[in-house]
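*Asks:* one predicted model, sequence on top.
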Amino acid sequence: MAGHSKWANIKHQKARMDAKKGKTFTQLSRAIIVAARNGGPDPETNFQLRTAIEKAKAASLPNENIERAIAKGAGTYDSDEGQLEAIRYEGYGPGGVAILIEALTDNRNRTAADLRSAFSKNGGNLGETGCVSWMFDQKGVVRLEGEIDEDALLEASVEGGADTYEMTDDPVGAEVFTEPTNLEPLNRTLTEQGFPVKEAEFRWIANNYVAVTDPDQARSLLKLMDTLEGLDDVQNVTANFEMANELVLQDTR
């Protein structure tokens, strides 16, 4: 399983290096709205909503914003905002790197224009639906942070129906992978057994990777990824590249 989360790991490294917040309040609120709309306003019975609220609280989104987002999703809050819809976009970065973008938007034309501009200004191009998605599989991922007994984790992972897990060094912990439909039971099993669960999420994981070794290409690619993730309509960005830590570090100096 080693390497299945390369961009996720790079994001964690960059977040610590440049002290950026992973998501804007707008992005976090939209995730809550859609989760409440899809599964109801009760986080106890809506796992998607519960994880969205946990991420929002971790990013210090005020409680009143969270409550307002839940109400909007449930249809109990008067708002002039358009209906949000989930759309997946696909494209290529410098060097032919495959990129998947998950967005929540109330204006498809605006979102597509913003994405097209971000790609073109950073050496990539927005592609057609299906052009790169075949290179990725969606998985449920439970991320643990802290000291972990690997034997105990193996036992709990089997009990929770996980496919596999990967120990991590930076930060110290592990990532446990499962089928998307099994994410909630796995998360509950690990939590109940006292593992240091940091977050549970759905993640697209690449089937193969492009090695990036050229410093200029690395710089352009990381700038593109940062630009895409900075757009309010964008919720998640996934790519199939790997690069040495030294190249990630150069981008933060």
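*Replies:* All right, it came through fine.
*Asks:* please count neighbours and contacts with C-alpha atoms only from this point.
*Replies:* Fine.
*Asks:* can you map out the strands along the stretch 101-250 of the chain?
*Replies:* 125-126, 136-145, 164-169, 172-178, 197-206, 210-212, 234-239, 241-243 (DSSP state E, counting those that start in this stretch).
*Asks:* okay if I get those strands as JSON lines plus distance to Pro185 and mean neighbour count?
*Replies:* Formatted as JSON lines, the strands of the stretch 101-250 of the chain follow (distance: least, C-alpha to C-alpha, whole Å; neighbours: other C-alpha atoms under 10 Å):
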{"stretch": "strand 125-126", "distance to Pro185": "36", "mean neighbour count": "20"}
{"stretch": "strand 136-145", "distance to Pro185": "11", "mean neighbour count": "20"}
{"stretch": "strand 164-169", "distance to Pro185": "15", "mean neighbour count": "16"}
{"stretch": "strand 172-178", "distance to Pro185": "10", "mean neighbour count": "22"}
{"stretch": "strand 197-206", "distance to Pro185": "11", "mean neighbour count": "20"}
{"stretch": "strand 210-212", "distance to Pro185": "33", "mean neighbour count": "15"}
{"stretch": "strand 234-239", "distance to Pro185": "23", "mean neighbour count": "23"}
{"stretch": "strand 241-243", "distance to Pro185": "30", "mean neighbour count": "21"}
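*Asks:* this is the comparison structure:
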Amino acid sequence: MAGHSKWANIQHRKGRQDAKKAKFFTKAAKDIILAAKAGGGNPDDNATLRLAIQKAKAVNLPKDRIENAIKKGTGELAGGDLAEILYEGYGPGGVAMLVEVATDNKNRTVAEIRHAFSKHGGNMAENGSVSYLFNRKGVIVFLKDKYTEDELMEVGLEAGAEDIIDDGDSFTVHTAPADFMAVQQAFADAGMEYESAEFNQVPETFIPVDATVGKKVMNLFDALDDNDDALNVYMNADLPDDLFDGED
């Protein structure tokens, strides 16, 4: 059942980048606004909002900013007029890339995203030409030094998990979007602490790249991720394990 997802190094790098920038507050607030806008402001009835609030609390977004973001999403406060857009493109080496954004100015954002692709050796693509290479999944990550694969399988499979992936230092549990909250809750009820739990676009296949191309791909990834309107960036690059050796 287990296999190497080739995603851990990308996500680890992304986590380190996010930890260095104050922008994660803005991202967390936008996630809440979009969730409340789509499904209402009551987290008990809106699983997506409940997850967005969990993630906001994990990055210590203040309570008043969480509450204001919910109100913006429901229209009680101004500032909730955001459009959620998925941009598609290719990076160096033919790596497929998706960029999820939330913006109040589509023209500005698409120009900035297109510039980032062009500057770093990539190009934007038509809608649907890249997204079919990815599947939206619930993704729950556990450190290996806390739990065994058998322990995760015992709880996860009974709750509806699809797969458990060996990612080197961690195990990644994949779920269908509809089963995500139930699986997450099952782990919580079992007292099993995870490192992260979120929805991701998971590649169906990965493109191996060498260190030279990998660095170019990551330069593009970082440029896209640093965009003020970007919520998430995904790609199907199989990066060399030692690409980030020596980095903080």
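*Replies:* Yep, it's here. Since we're looking at a predicted model, the values are computed, not measured.
*Asks:* for Met153 of the second structure, which residues are in contact?
*Replies:* Met153 of the second structure makes contact with Ile164 under the criterion C-alpha atoms under 8 Å, 6 or more residues apart in numbering.
*Asks:* can you say which of the strands of the stretch 101-250 of the first structure is nearest to Ser29 of the first structure?
*Replies:* Closest to Ser29 of the first structure of the strands of the stretch 101-250 of the first structure is strand 234-239 (C-alpha to C-alpha; 10.6 Å).
*Asks:* which secondary structure element contains the spatially closest residue to Ile53 of the first structure that is not a sequence neighbour?
*Replies:* Excluding the flanking residues, the one nearest Ile53 of the first structure by C-alpha to C-alpha, 6 or more residues apart in numbering is Ile32, at 6.6 Å. For Ile32 of the first structure, the host element (DSSP states H and E) is helix 25-39.
*Asks:* report the buried residues of that helix.
*Replies:* For helix 25-39 of the first structure, the neighbour count (16 or more other C-alpha atoms under 10 Å) marks 25-37, 39 as buried.
*Asks:* cool, stretch 69-84 of the second structure as well?
*Replies:* Residues of stretch 69-84 of the second structure classed as buried under the neighbour-count rule (16+ other C-alpha under 10 Å) are Ala69, Ile70, Lys71, Lys72, Gly73, Thr74, Gly75, Gly80, Asp81, Leu82, Glu84.
*Asks:* what lines up with the first one in the first structure?
*Replies:* Spelled out, it's Ala69 of the second structure. Correspondence of Ala69 of the second structure to the first structure, assessed by TM-score structural alignment: Ala69.
*Asks:* helix, strand or coil for the closest residue to Ile33 of the second structure other than its chain neighbours?
*Replies:* In space, and not counting its chain neighbours, Ile33 of the second structure is closest to Gly73: 4.2 Å by C-alpha to C-alpha, 6+ apart. When classified by DSSP: H, G, I helix; E, B strand; the rest coil, Gly73 of the second structure comes out as helix.
*Asks:* thinking again about what came up before, take the strands of the stretch 101-250 of the first structure and lay them out in TSV including distance to Ser60 of the first structure.
*Replies:* Output for the strands of the stretch 101-250 of the first structure, formatted as TSV (distance: least, C-alpha to C-alpha, whole Å):
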stretch	distance to Ser60 of the first structure
strand 125-126	33
strand 136-145	19
strand 164-169	26
strand 172-178	23
strand 197-206	15
strand 210-212	34
strand 234-239	17
strand 241-243	31
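*Asks:* which of those strands sits closest to His4 of the first structure?
*Replies:* That would be strand 197-206 among the strands of the stretch 101-250 of the first structure, by C-alpha to C-alpha, at 6.0 Å.
*Asks:* does anything pack onto the closest one? Which helices or strands?
*Replies:* If you count contacts as 3 or more C-alpha pairs under 8 Å, 6 or more residues apart in numbering; DSSP states H and E, strand 197-206 of the first structure packs onto helix 47-58, strand 136-145, helix 183-192, strand 234-239.
*Asks:* mind checking the SS state of the residue lying farthest from the centre of the second structure?
*Replies:* Distance from the C-alpha centroid of the second structure, by C-alpha atoms, centre = their mean, peaks at Glu76 (27.9 Å). Following three-state DSSP, we place Glu76 of the second structure in the coil state.
*Asks:* how about it, what does it touch?
*Replies:* The contact partners of Glu76 of the second structure, by C-alpha under 8 Å, 6+ apart, come to none.
*Asks:* just to revisit the earlier point, now the match of Ala69 of the second structure, nearest residue through space, not along the chain?
*Replies:* Here the nearest residue to Ala69 of the first structure in space, its sequence neighbours aside, is Ile33; by C-alpha to C-alpha, 6+ apart that works out to 5.0 Å.
*Asks:* mind listing what that neighbour touches?
*Replies:* So Ile33 of the first structure contacts Ala69, Ile70, Ala71, Lys72, Gly73, Ala74 (C-alpha under 8 Å, 6+ apart).
*Asks:* next one: the aligned residue in the second structure for it from Leu49 of the second structure, what distance?
*Replies:* Mapped onto the second structure by TM-score structural alignment, Ile33 of the first structure lines up with Ile33. Separation of Ile33 of the second structure from Leu49 of the second structure (C-alpha to C-alpha, to the nearest Å): 8 Å.
*Asks:* go on, Gly138 of the second structure?
*Replies:* Taking C-alpha to C-alpha as the measure, Gly138 of the second structure and Leu49 of the second structure are separated by 14 Å.
*Asks:* now Glu154 of the second structure
*Replies:* Per C-alpha to C-alpha, Glu154 of the second structure is found 28 Å from Leu49 of the second structure.
*Asks:* looking at the two now, which is surrounded by more residues?
*Replies:* A direct count of neighbours by other C-alpha atoms under 10 Å for Glu154 of the second structure and Leu49 places Leu49 higher, at 25 against 10.
*Asks:* now the more buried one: closest residue in space that isn't a chain neighbour?
*Replies:* Distance criterion C-alpha to C-alpha, 6+ apart; nearest residue to Leu49 of the second structure, sequence neighbours excluded, is Ala35 at 4.8 Å.
*Asks:* ditto for Glu88 of the second structure
*Replies:* Closest residue in space to Glu88 of the second structure, ignoring its immediate chain neighbours: Leu98 at 4.8 Å, by C-alpha to C-alpha, 6+ apart.
*Asks:* contacts only, for the one you found.
*Replies:* Leu98 of the second structure makes contact with Leu86, Tyr87, Glu88, Gly89, Val130, Ser131, Val233, Tyr234, Met235, according to C-alpha under 8 Å, 6+ apart.
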